[in-house]
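Enquirer: Dropping a prediction and its sequence here:
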Amino acid sequence: MNTVRLSDHDNVVTAIRPLAVGDEGATTLIPRGHKMATQAIAKGQPVRKYDQIIGYAHEDIPQGAHVHTHNLDFRNVDTEYEFGTNLRPVAPAAQKDSFMGFRRPSGRVGTRNYIAVITSVNCSATAARMIAQHFTPDRLAPYPNVDGVAAFVHGTGCGMAGDGEGFEALQRVMWGYARNPNVGGVLMAGLGCEMNQIDWLVEAFGLTPGPLFQTMNIQDVGGLRKTVELGIKKIEAMLPLVNEATRSECPASELMVALQCGGSDAWSGITANPALGHACDLLVAQGGTGVLAETPEIYGAEHLLTARAADRATGEKLVGLIRWWEDYTARNKGSMDNNPSPGNKKGGLTTILEKSLGAAAKGGTTPLTGVYKYAEPVTARGFTFMDSPGYDPASVTGQIASGCNLVAFTTGRGSAFGAKPSPSMKIATNSEMYARLSDDMDIDAGRILTGKASVEEVGREIYEMWLRMASGEATKSEAQGLGDYEFVPWQIGAVM
């Protein structure tokens, strides 16, 4: 087999290996992962993959021709949405699974136990990093239940409006990281004169300062050196208290997994993403939660999700996000088709419509139970959606702020990514890349393409690794020390 057809209604197939002229009827060279027309497609006619429209012929496309950016046009979607017409509730699992997690006073459960140094503004970023870097493995050795001291610094916090979407999103991120169940202690560090005042955050979200929640400003303390010294003392006082947390048996229903993809290729929607979707279904059957994000990367596939909406209001919220993004890109003189990236296109993805159909598969098949703003706390159980850009670090930052205690990340081109305080697993879409990036990849979903494993078998493998990760098993990204620089709050609005 040299090609794969995803639906009998498709007019393209995907090349499993490079096709020379004459192979499978090819009239031109077809790179691996790219599309070949299986019939003549007239100019202006739709091109179909996954039994969905992924674009329109820019010119007459002969049978056997390479179909890609040179002859395929993108058009904005104009869809009549259906709500709740494809509801497939999952039966509760007969066997209740568990993991060894950190049960917090709030009742939520962590998979890691970090102390977080969170900055309110970029001006305090250096101080926060110096404080966190002081706590080397040797200094943390007496505290075996503490996974580390991590600095969460960013490039905004001032030069912004003091209200509105951007300000509210940043505050939700800070609050969300402070309250994430993978965080046992928090030190918030500011400059003092920034727009994003720590005191406002504490008041707005009802945070209560105490031994495990401390704040300070450089201007009040007396400069960088004194701030670093004071921050170190504050965390030294926290360490014995955070170390008192121990793992205990907790139900799998307490897992909330960020469903993420990056560096996608033509196989993402065929192997890794459907397998991750099956893992999500297994988790939902346990009463757990999967959180899909990256709104621009479901564009053109959102109708598949509205049909799964548990009620019309939930589906309408998702459509509202799509309309916001159409307006957002238009007023910034952009296009929703700016995504896929050059790497995605080299891997065979041509339009955002094609990419989205594959990306949506990460959400499995169960009903969509909730739709949330960026970094808004996810309170519904089951399969949910959180608004975010397609930029992976910004998207995962929002998911963790929303409460995700694990991250599952599929990739086809290859992506080195981690995201403290939540452990990130990597799922390769193809076996060649898995072998090439073996130090970074946790799961090889490319076996689905070669027939060595089914989607369900790889999905089960992913789910079972979640239980081990949640119990403390290090992922390959964790083992390499990734996760300290991937905190990127979505910056919305004018920089002033």
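Expert: All right, it came through fine. On a predicted model such as this, the values are computed, not experimentally measured, just so you know. Numbering: from 1, shown residues only.
Enquirer: Going by C-alpha atoms from here, please, whenever you check contacts or count neighbours.
Expert: Noted.
Enquirer: give the contact list for the closest residue in space to residue 42 that isn't next to it in sequence.
Expert: The shortest distance from residue 42 to any residue other than its chain neighbours is 4.5 Å, reached at residue 60 (C-alpha to C-alpha, 6 or more residues apart in numbering). Shown in contact with residue 60 (C-alpha atoms under 8 Å, 6 or more residues apart in numbering): 40, 41, 42, 43.
Enquirer: putting a second one here so we can go through both:
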Amino acid sequence: MSKDYVQIDPRDNIIVAINPLEKGSVTQVSGKAVTLKEHIKQKHKFSLNDFSIGDEIYMYGVLIGKAIEEIPEGCAITINNVKHASAEFKEEKEKFTWVAPNVSNFTNRTFNGFLREDGKVGTANYWLVIPLTFCENRNVDVLEGALSEKLGYETKKDFAVDTDALISQYKSGASRATILNTPIITTKEEMSKNRTFPNVDGIKFLKHDGGCGGTREDAQMLCQLLAGYIANPNVAGATIFSLGCQNAQIAMLQEAIDKIAPNNTKPVHYLEQQQSASERALIEEAVKHTFLGLMEANKLERKPAPLSKLTLGLECGGSDGFSGISANPALGYASDLLVALGGSPVLAEFPELNGVEQELINRCNTEEDSKKFYDLMRAYSASAVAVGSGFENNPSPGNIKDGLITDAMKSAGAAKKGGTSPVVKVLDYTEQVTEPGLNLLCTPGNDVESTTGLVGSGCNIVVFTTGLGTPTGNPVAPVLKMSSNTNLYERMHDIIDINAGTVITGEDTIESMGEKILDHIIRVASGETPSKAVLHGNNDFIPWKRGVSL
């Protein structure tokens, strides 16, 4: 893709500027010469022909908008001359066939993971501390302060300060010079080498603002999400804080765990503050039981596992005009590779599938799932309209600035993350991934809410494509950030793991980049290469309250 512009699909009547295009320059598209009548910014689009008001505009081979002004051939496509429009879709499926990619480079590959008793395999090994209501967040903070740094786990900074060493020197009567020469700074890398429990990757504290207030449905959904986190293969066990009077009761969480993991053998210790002798007694019990849980979790070691045990979350955020032609389709090819190897990729963010619904309906294996997807999309769209909004309001200011001017345009590119394989299951929010193959999961378009939902449904690793950059991570699953362009990677390489900008420059094809992505996933899943989000301690966790979140 080393040209200055590209027509993504033969049906497209707008063209993407790979590099800035000057007014007066002549482009050749499908044998047609087009003289540009104005400057076209990088990542933005220009018209291949004249548009009258109401004319349909196509990109990725699908309807992405309609002209609201006369647009002469060779002019920029902007929010001032185009409005969102998307294709209608029906419940009935149309013919679909799939040719699996060549997986010979991965046939005998494995990853080193943590084998759980239920047959799942973790890419990490964490202990969770979870409040059932925001009233318990302070107690969670106390537990974090008591355990994390002392056991060699992450701090809020890139280093820890050992004040105890100075106290010890002072009490022993050390001189001023001795105190000044006492080393008290420990880096994260040094801490990780001195962990009390080397086979436990960390203790994660899932604070949130829910569990009480709101509706009973909010509490039920929260418990289902938390149960999904406890059941996630990256989790060894959990300590649960309850106040006692909140909507999200212990029994509600236990019921949710029993539903998704009826034979659960992971240790889960429950503490209810209103039944405790004192706050001090509560914390003492929590610390001791968490410590005992870590002792058991540390007995587990990484062992080889087939790639079919990978459940890959497909996520995007901070997208730009290159996301849909480099990072997303490359991730889609990696998704197809994983499907062919027996793994389970999961495509989410339903507001960002607007305009490609029919394609996904056609790809559903069963009539039941095509109907479920149809109903979920209709319901989500209706709920957005009911509050005076709509899918057309999804693109953010950053998206628009970098060339994604309608939701259908953004969605057509975002859907590329799901590759081309059949859809084996359509899941509502918090439902669990149980079948190998591509799954669709209903989540909002908000990046962190969606990533939180993906991991709550069983993803043990996530790849997050971005064109503008984001530090997003997750407490339980490693999140790999992939840039759509090389400029972003060079500016933010400290938080970006993979650069798909080489597809834009022509150094890689979609296929070669897809294989590189899967190779990187395997190394991260094996604990060989930490994701940047894990290194920086990005533990973003936002439960969705099932309202409208675009």
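Expert: Structure's in. What do you need? Everything numeric here is computed off the predicted structure, so don't read it as measured data.
Enquirer: how about the contacts of residue 60 of structure 1 in CSV, adding distance to residue 129 of structure 1 and neighbour count?
Expert: Formatted as CSV, the contacts of residue 60 of structure 1 follow (distance: C-alpha to C-alpha, whole Å; neighbours: other C-alpha atoms under 10 Å):
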residue, distance to residue 129 of structure 1, neighbour count
40, 59, 13
41, 57, 21
42, 58, 15
43, 56, 14
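Enquirer: With respect to residue 92 of structure 1, which of those residues is nearest?
Expert: residue 41 (45.8 Å; C-alpha to C-alpha).
Enquirer: what's the matching residue for the closest one over in structure 2?
Expert: By TM-score structural alignment, residue 41 of structure 1 lines up with residue 51 in structure 2.
Enquirer: Its match - nearest residue in space that isn't next to it in sequence?
Expert: In space, residue 51 of structure 2 is closest to residue 71, 4.9 Å off (C-alpha to C-alpha, 6+ apart).
Enquirer: Now which residue in structure 1 aligns to the one you found?
Expert: That one, residue 71 of structure 2, aligns with residue 61 by TM-score structural alignment.
Enquirer: and if you look at residue 39 of structure 2?
Expert: In structure 1, residue 39 of structure 2 lands on residue 29 (TM-score structural alignment).
Enquirer: Next up, the contacts around its match.
Expert: 18, 19, 20, 21, 66.
Enquirer: from these, which ones fall inside strands?
Expert: Counting by DSSP state E, the contacts of residue 29 of structure 1 place residue 66 in strands.
Enquirer: Neighbour-wise, which one of the contacts of residue 29 of structure 1 leads?
Expert: residue 66 (24 neighbours; other C-alpha atoms under 10 Å).
Enquirer: so what's it up against?
Expert: Residue 66 of structure 1 neighbours (C-alpha under 8 Å, 6+ apart): 26, 27, 28, 29, 30, 34, 35, 36, 37.
Enquirer: Identify the residues contacting the residue nearest to it when sequence neighbours are not counted.
Expert: Take residue 66 of structure 1 and drop its neighbours on the chain: the residue closest to it by C-alpha to C-alpha, 6+ apart is residue 36, 4.8 Å away. For residue 36 of structure 1, the residues meeting the contact criterion (C-alpha under 8 Å, 6+ apart) are 12, 13, 14, 15, 26, 30, 63, 64, 65, 66, 67.
Enquirer: Who are the contact partners of the closest residue to the match of residue 39 of structure 2 other than its chain neighbours?
Expert: Of all residues beyond its chain neighbours, the one nearest residue 29 of structure 1 is residue 20 (4.9 Å), with distances taken as C-alpha to C-alpha, 6+ apart. Residues in contact with residue 20 of structure 1, defined by C-alpha under 8 Å, 6+ apart, are 26, 28, 29, 30.
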